[in-house]
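In: Just the structure for this:
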Amino acid sequence: MSRKRPTDDGDELLARLGSLTAQARERAELQRSRVELALALQRGMLPRGLPTAPGFRLAVRYAPACHGLNVGGDWYDAFTMPDGRIGLSIGDVQGHNIEATAFMGQVRVGLRALASVTGEPGALLARTNELLLSLGSELFATCIFMRLDPATGALESARAGHIPCVWATADGKSGVAEDECGPPLGVLEGADYPVTRYRLTKGGIFVLLTDGVVEGPTLSVEEGLDQVVRLAGIAAVAGMRADALATAVIKGAERVGHEDDAAVLVVGHDGRTAPDVPLAGP
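Out: Okay, the predicted model is just below:
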């Protein structure tokens, strides 16, 4: 009975190891390509610029998740509406893959398109909800949509299953918005989205964000929001620029204990509203 020589056994082992290494390299390259594709898709769907209005400042910060294939569907948007007011939205699609990223694009584009038909935030979310249900997707999204009138500082807000925004005024007051919340988009037919009205006063700030900034294994959403409230309060009293506050808030994503998309949208008022309009905080 013949036996393989030790050198033959060694050669066979090396050949197998080489084959396994090549397969692992191919899988890693495929995974990296899919992540790069999803990130490129994300970047292409986010706005390239922000609208401007005298006396108001907008700032955004976005940190996409890049852990394995954990590429999610967080988004932000800001655009000028047909009547001259500014539409602001931020949201989060269920899931962390290329499908979630693509669905995010559908939600964002749907909001923009329907805003030309109705700019009232509650009606806009309701129509977007029906649109997403008609697509038959199993995914859903949480979202806040706000409409800002630069002439008066008036803000109208509606929320679809999303974490609330944070506000602060120049006189030292700050807190988490206590508005009603409808269900996530794409879940329930005939859903209602109540509208809450605020006024953005001189020196005031509103911070919209996604849960990747404030919630995770090492940080509860309440603790995370409290941190943002403190930052916003300090920023409003100190007259901090909107972009500096957005940078400080997005740093909170490093403390939540997981890899997730994180988005922050800050709107601040550093000018005057129309002289005949009384100023009031949230």
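In: From now on I want contacts and neighbour counts done on CA atoms only, so please keep to that.
Out: Fine.
In: Give the next helix or strand downstream of the longest helix seen in the chain.
Out: Longest helix in the chain, counting residues (DSSP state H): helix 6-45. Beyond helix 6-45 on the C-terminal side, the first helix or strand identified by DSSP states H and E is strand 56-63.
In: Can you name the next helix or strand after that next one?
Out: strand 75-80.
In: Check which residues of that next one are buried.
Out: Of all the residues in strand 75-80, those buried under the rule 16 or more other Cα atoms under 10 Å are 75-80.
In: Now do it: which elements does it pack against?
Out: Where contact means 3 or more Cα pairs under 8 Å, 6 or more residues apart in numbering; DSSP states H and E, strand 75-80 is packed against strand 86-93, helix 98-115, strand 262-269.
In: and of the ones you listed, who's closest to residue 10?
Out: helix 98-115 (42.6 Å; Cα to Cα).
In: one more to put side by side:
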Amino acid sequence: MYRSGTADDGEELLAELQSLTTQARKLAEMQRSRVELAVALQRGMLPRELPQPPGVRLAVGYVPANHGLNVGGDWYDVFALPDGRVGMSVGDVQGHNIEAAAFMGQVRVCLRALASVTGDPGELLARTNDLLVSLGADLFATCTFLLLDPAEGTLDCARAGHIPHVWATADGAAGVDDGEGGPPLGVLHGAEYPVTRHRIATGGVFVLLTDGVVEGPSLVLEEGLRQVMALASTAAVEGGDIDALVASVMRLAGTVGHEDDAAVLVVGHDGGAARPGPPGE
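Out: Predicted coordinates for the structure are as follows:
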């Protein structure tokens, strides 16, 4: 009589399936722990409080890509300098893993440390870039750095491969920054980063973003920036709360069609210490 297998064969198969299931569960738990660690690392490196320079309002929004097994390296940062100016950065590290989150921390620390050495955003990005290149990291980061002078009402801006920021004024004017930028940080030694100067107009706003806010399968970058420009213009004309503007922009981030980090930083001028003027160079 023909038999396809024995009881021992069945027990072996069950034992092997149980072993594979256990290994898969342990691997999933380990990966989840790595994601939780990376998210904690991200959040721990973001500023807990924002400076409150006279005449200027600041608001931020941030959602990490901690869905599934991915986590990114987007960040925002705002910090006061001894001379009364305020340094601000928004950036995005290549990759979606714990290494990206750790590299984000390196970039942020470099920017903060070197901001006390040079008051020029272009030189700051150049020094940060050369330092990252010298470390030999396999990752790179895009970044926008702004230096705000509340007393003068100016914003000096330098970009390293990052998407441009959006501006709007209370009289209805709005646009996307067209200043020239340099390459991403950590790629090319000796890179240069041009600086564009803006003047903060009373009631005006500047919106800094990462690409996870305005670009994805459901939204091309140009359209995403156009929608942010419309939101910023409405907020500036109506004299709206910049926290509400951040909330509107973050809602837009939920429509781009993918799960990525999303960071937004809004700078507004309430007509206090700074002298009003057009937002251009």
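In: Overlay the chains and give the TM-score.
Out: The TM-score (TM-score structural alignment, normalised by the length of the second structure) is 0.94; 280 aligned residues with a Cα RMSD of 1.8 Å.
In: circling back to that earlier point, which one among the buried residues of strand 75-80 of the first structure gets closest to residue 104 of the first structure?
Out: Using Cα to Cα, the buried residues of strand 75-80 of the first structure come closest to residue 104 of the first structure at residue 75, 7.0 Å.
In: ok, now how distant is the closest one from residue 7 of the first structure?
Out: Distance, residue 75 of the first structure to residue 7 of the first structure, by Cα to Cα, to the nearest Å: 58 Å.
In: Mean per-residue distance, the longest helix of the first structure versus the second structure.
Out: For helix 6-45 of the first structure, the mean deviation from the second structure after alignment is 2.2 Å (mean Cα distance after the TM-score superposition for the first structure).
In: and the angle for that helix with strand 56-63?
Out: Between the axes of helix 6-45 of the first structure and strand 56-63, defined by axes from the mean of the first three to the mean of the last three Cα atoms, to 10 degrees, the angle is 170 degrees.
In: which ones are touching residue 64 of the second structure?
Out: Applying Cα atoms under 8 Å, 6 or more residues apart in numbering, we find residue 64 of the second structure in contact with 39, 71-72, 74, 260-262.
In: quick check, nearest of those to residue 138 of the second structure?
Out: The closest of these to residue 138 of the second structure turns out to be residue 72 (Cα to Cα; 15.4 Å).
In: show me the contacts for the closest one.
Out: Counted by Cα under 8 Å, 6+ apart, residue 72 of the second structure has contacts 64-66, 93-98, 100-101, 260-261.
In: Out of the contacts of residue 64 of the second structure, flag the one nearest to residue 172 of the second structure.
Out: Using Cα to Cα, those come closest to residue 172 of the second structure at residue 262, 26.5 Å.
In: OK, contacts around the closest one?
Out: 61-65, 74, 209-213, 250, 253.
In: do the same with residue 272 of the first structure
Out: 55, 202 are the contacts of residue 272 of the first structure under Cα under 8 Å, 6+ apart.
In: And what about it, helix, strand or coil?
Out: Secondary structure for residue 272 of the first structure, judged by DSSP: H, G, I helix; E, B strand; the rest coil, is coil.
In: which residues in the stretch 151-282 of the first structure form helices?
Out: 211-214, 221-238, 242-250 (DSSP state H, counting those that start in this stretch).
In: Would you tell me which of the ones you listed gets closest to residue 278 of the first structure?
Out: Once those are compared by Cα to Cα, helix 221-238 is nearest, at 19.4 Å.
In: Need the residues that contact that closest one.
Out: Counting by Cα under 8 Å, 6+ apart, 166-176, 203-205, 207, 211, 213-215, 241, 245, 248-249, 252 sit against helix 221-238 of the first structure.
In: ok, and for stretch 29-43 of the first structure, which residues are buried?
Out: Across stretch 29-43 of the first structure, burial judged by 16+ other Cα under 10 Å covers 34-35, 38-39, 41-42.
In: now swap in stretch 205-223 of the first structure and tell me
Out: So for stretch 205-223 of the first structure, counting by 16+ other Cα under 10 Å, buried means 205-216, 219, 221.
In: do the same with stretch 267-282 of the first structure
Out: Under 16+ other Cα under 10 Å, the buried positions of stretch 267-282 of the first structure are 267-273, 279, 281-282.
In: what do you get for stretch 100-112 of the first structure?
Out: Buried residues in stretch 100-112 of the first structure, counted by 16+ other Cα under 10 Å: 100-108, 110-112.
In: list the contacts for residue 87 of the second structure?
Out: Per Cα under 8 Å, 6+ apart, neighbours of residue 87 of the second structure: 77-81, 115, 145-148.
In: Leaving out sequence neighbours, find the closest residue to it.
Out: Distance criterion Cα to Cα, 6 or more residues apart in numbering; nearest residue to residue 87 of the second structure, sequence neighbours excluded, is residue 147 at 4.8 Å.
In: repeat for residue 98 of the second structure
Out: residue 38 (4.9 Å).
In: gap between the one you found and residue 100 of the second structure?
Out: For residue 38 of the second structure, the distance to residue 100 of the second structure - Cα to Cα - is 9 Å.
In: For the helices of the stretch 151-282 of the first structure, give me TSV that also has distance to residue 123 of the first structure.
Out: Shown next, in TSV, are the helices of the stretch 151-282 of the first structure (distance: least, Cα to Cα, whole Å):
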stretch	distance to residue 123 of the first structure
helix 211-214	24
helix 221-238	27
helix 242-250	29
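In: Which among those helices is found nearest to residue 2 of the first structure?
Out: helix 211-214 (63.6 Å).
In: Which two of the contacts of residue 262 of the second structure have the greatest separation?
Out: Farthest apart among the contacts of residue 262 of the second structure by Cα to Cα are 65 and 209. That separation is 15.1 Å.
In: Wait, residue 191 of the first structure touches residue 126, no?
Out: Yes - with contact defined as Cα atoms under 8 Å, residue 191 of the first structure reaches residue 126; the gap is 6.3 Å.
In: quick one: which of the two has more around it?
Out: residue 126 (22 against 19; other Cα atoms under 10 Å).
In: ok, the aligned partner of that one in the second structure - contacts?
Out: In the second structure, residue 126 of the first structure lines up with residue 126, judged by TM-score structural alignment. Counting by Cα under 8 Å, 6+ apart, residue 126 of the second structure makes contact with 190-193.
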